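Engineer: Here is my input; please provide its structure:
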Amino acid sequence: KHAIKPNLVQTLENNPALIHGGPFANIAHGCNSILATKLSMWLSEYTVTEAGFGADLGAEKFFDIKCRKAGIRPNAVVIVATVRALKLHGNVPLKDLTKPNVEALDKGVENLKKHIENIHRFGLPVVVAINHFTSDTPEEIQFIKDKCAYLSVKIVTANHWAEGGAGAEELAHAVVDVVENTKTDFSLLYPDTCTLWQKVGIICREIYGATDVLADKKLRDKFHQLQE
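Structural biologist: Now for the predicted structure:
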């Protein structure tokens, strides 16, 4: 009988947080309960919730499933990126990720740009938080900012791993500034009237960049069965 109630916990710096559900997006919808989110919105001026992982998988499900059902309209999105992950996307081996490599970073930034474009597809502004590691160089961080400049997004270096809440203050101010001064035009990716197969096609094309979706008769029959 208590499972329906969100859990109120404290962070290490005594800030309130509501923990309730939160399955990963690769096996479910990837976000916490509607009850916890609405409770937080009722109690606080700003609510920050995680929709993970990825601004493709997690964010899309958060918007098209949770926001649709809950009637929630987000004001802004924070995309968390790391220099190391972007270099990994640029085909750098794990053992070399701490070494400066702007050429690999150039390739990896394309992935970040796609995530930003995905969020813009929903009509929402983006703040990019570069989760800072000690191996990051100022040149690499500036390179990311320069490459994404044309997308009109705020990019902030976040040092919360080393400095706690103080290291995320610049990020918090950036988010508040975007929320208070940016007009949003939030829209879902597809209407409820679409069939399951149509929804899959729209998601694959709009979010993942596919040109088409192919399936054999057995799979299409399964979709038809689920639709019925």
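Engineer: CA only for contacts and neighbour counts going forward, please
Structural biologist: Fine.
Engineer: Go through the lengthiest helix in the chain and flag the buried ones.
Structural biologist: Ranked by residue count, the top helix of the chain under DSSP state H comes out as helix 102-121. Residues of helix 102-121 classed as buried: 102, 104-110, 112, 114-121 (neighbour count, 16 or more other Cα atoms under 10 Å).
Engineer: this one next, for a side-by-side:
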Amino acid sequence: MSTSRLSGRRVLVTGAGKGIGRETVRRLVADGAEVVALSRQASDLQSLAGETGCGTIAVDLANLEEAADAVTQALPFDCLVNNAGITSLQSALETSMAQFSAVLAVNTLAPLRLAQIVAGDLVRRGEGGAIVNLSSIAASVGLADHAAYCASKAALDALTRVLAVELGPHRIRTNSVNPTVTLTPMGQLAWSDPAKAGPMLARIPLGRFCEPGDVAGVISFLLSDDAAMLNGITINVDGGLLIS
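Structural biologist: Okay, here's the model as predicted:
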């Protein structure tokens, strides 16, 4: 249902072409925000813009300085959603340094760099704002074949806390959203084997994995004034998995 709780706010959403990011753009627009969607796939952005009226930035966050230049040119923003993420399914003993570094670059370094740009501009302008980092329950538990991914998300949670401490005095809130398995293209790739997915699903008291809309609603809440005193927290969108 459409609301106006984000009316007047300009929001950058990364990884917006598919999955959680795409659903987040839809939700934020419905909640009244002016949204700029960032993705490496121009075709995904074109269809999303046609659907929602959002602005677009076509750039690959793996090319970090190119992405930083594009975001700088698109300023100002009131809010940042660091949603983009990649994974590499390799065991810890077989993870290559190149793959580990590539996952860390997109999942952790890019959120830091974009926060520097967006929050730095907010500080210079004397404006408050909000940042939401898309993390994962993988930040808190060990998952086989996810060494790089788990490490990158744990680092992102730590970064969230540091940003919350440093930016809070400037009225800029930073929080993390940590879903369980979410039925996006990337999630389906990682959890398509029933032998692997079954035991994980059995641990979720609500009996299902996340849908992108489950996560998008929490993101919209954290960007809004309804979450005005939430800063530096991680919200586990996991159906109760971590308490079971």
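Engineer: Once they're superposed, what TM-score comes out?
Structural biologist: Laid over one another, the chains give 0.43 as their TM-score (TM-score structural alignment, normalised by the length of the first structure), with 140 aligned residues with a Cα RMSD of 4.4 Å.
Engineer: which is the next helix or strand following the longest helix of the first structure?
Structural biologist: Heading C-terminal from helix 102-121 of the first structure, the first helix or strand you meet, by DSSP states H and E, is strand 126-131.
Engineer: Which residues does that following strand contact?
Structural biologist: If you take Cα atoms under 8 Å, 6 or more residues apart in numbering as the criterion, strand 126-131 of the first structure is touched by 76-83, 116, 119-120, 141, 153-161, 171, 174-175, 178.
Engineer: so which helix or strand takes in Ala37 of the second structure?
Structural biologist: Per DSSP H and E, the secondary structure element for Ala37 of the second structure is strand 34-39.
Engineer: hang on, I meant Val177 of the second structure
Structural biologist: Assigned by DSSP H and E, Val177 of the second structure falls in strand 172-179.
Engineer: Can you tell me which helices and strands that strand packs against?
Structural biologist: strand 129-134, helix 147-167, helix 212-223, strand 234-237 (3 or more Cα pairs under 8 Å, 6 or more residues apart in numbering; DSSP states H and E).
Engineer: Adding distance to Ile57 of the second structure and mean neighbour count as columns, could you present the ones you listed in CSV?
Structural biologist: Below are those laid out as CSV (distance: least, Cα to Cα, whole Å; neighbours: other Cα atoms under 10 Å):
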stretch, distance to Ile57 of the second structure, mean neighbour count
strand 129-134, 18, 27
helix 147-167, 23, 21
helix 212-223, 20, 20
strand 234-237, 28, 20
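Engineer: JSON lines please, covering these and showing distance to Ala197 of the second structure.
Structural biologist: Formatted as JSON lines, those follow (distance: least, Cα to Cα, whole Å):
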{"stretch": "strand 129-134", "distance to Ala197 of the second structure": "21"}
{"stretch": "helix 147-167", "distance to Ala197 of the second structure": "17"}
{"stretch": "helix 212-223", "distance to Ala197 of the second structure": "18"}
{"stretch": "strand 234-237", "distance to Ala197 of the second structure": "17"}
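Engineer: Of the ones you listed, give the one that comes closest to Ala68 of the second structure.
Structural biologist: strand 129-134 (16.3 Å; Cα to Cα).
Engineer: residue ranges of the helices in the first structure, please?
Structural biologist: For the first structure, the helices defined by DSSP H occupy 34-43, 59-61, 68-70, 83-89, 102-121, 138-147, 160-163, 169-181, 196-206, 217-227.
Engineer: Buried deepest among those, which one?
Structural biologist: Among the helices of the first structure, the stretch with the highest mean neighbour count (mean count of other Cα atoms under 10 Å) is helix 59-61, at a mean of 24.
Engineer: Tell me the helix or strand right after whichever strand or helix holds Met186 of the second structure.
Structural biologist: Assigned by DSSP H and E, Met186 of the second structure belongs to helix 185-190. Sequence-wise, the next helix or strand downstream of helix 185-190 of the second structure (DSSP H and E) is helix 194-202.
Engineer: buried residues in that following helix?
Structural biologist: Within helix 194-202 of the second structure, the residues scored as buried using 16+ other Cα under 10 Å are 200-201.
Engineer: And Val103 of the second structure, how far from Ala151 of the second structure?
Structural biologist: 9 Å (Cα to Cα, to the nearest Å).
Engineer: try Val36 of the second structure
Structural biologist: 29 Å.
Engineer: and what of Gly50 of the second structure?
Structural biologist: In terms of Cα to Cα, Gly50 of the second structure sits 36 Å off from Ala151 of the second structure.
Engineer: Isn't Ile172 of the second structure up against Asp121?
Structural biologist: No: counting by Cα atoms under 8 Å, Ile172 of the second structure sits too far from Asp121 to count as a contact (11.3 Å).
Engineer: Looking only at neighbour counts, state which of these two leads.
Structural biologist: Ile172 (23 against 17; other Cα atoms under 10 Å).
Engineer: I'd guessed Ser176 of the second structure sits against Ala154; true?
Structural biologist: No: counting by Cα under 8 Å, Ser176 of the second structure stays clear of Ala154, with 10.8 Å between them.
Engineer: circling back to that earlier point, the strand holding Val177 of the second structure to strand 129-134, inter-axis angle?
Structural biologist: Going by axes from the mean of the first three to the mean of the last three Cα atoms, to 10 degrees, strand 172-179 of the second structure is angled at 20 degrees with respect to strand 129-134.
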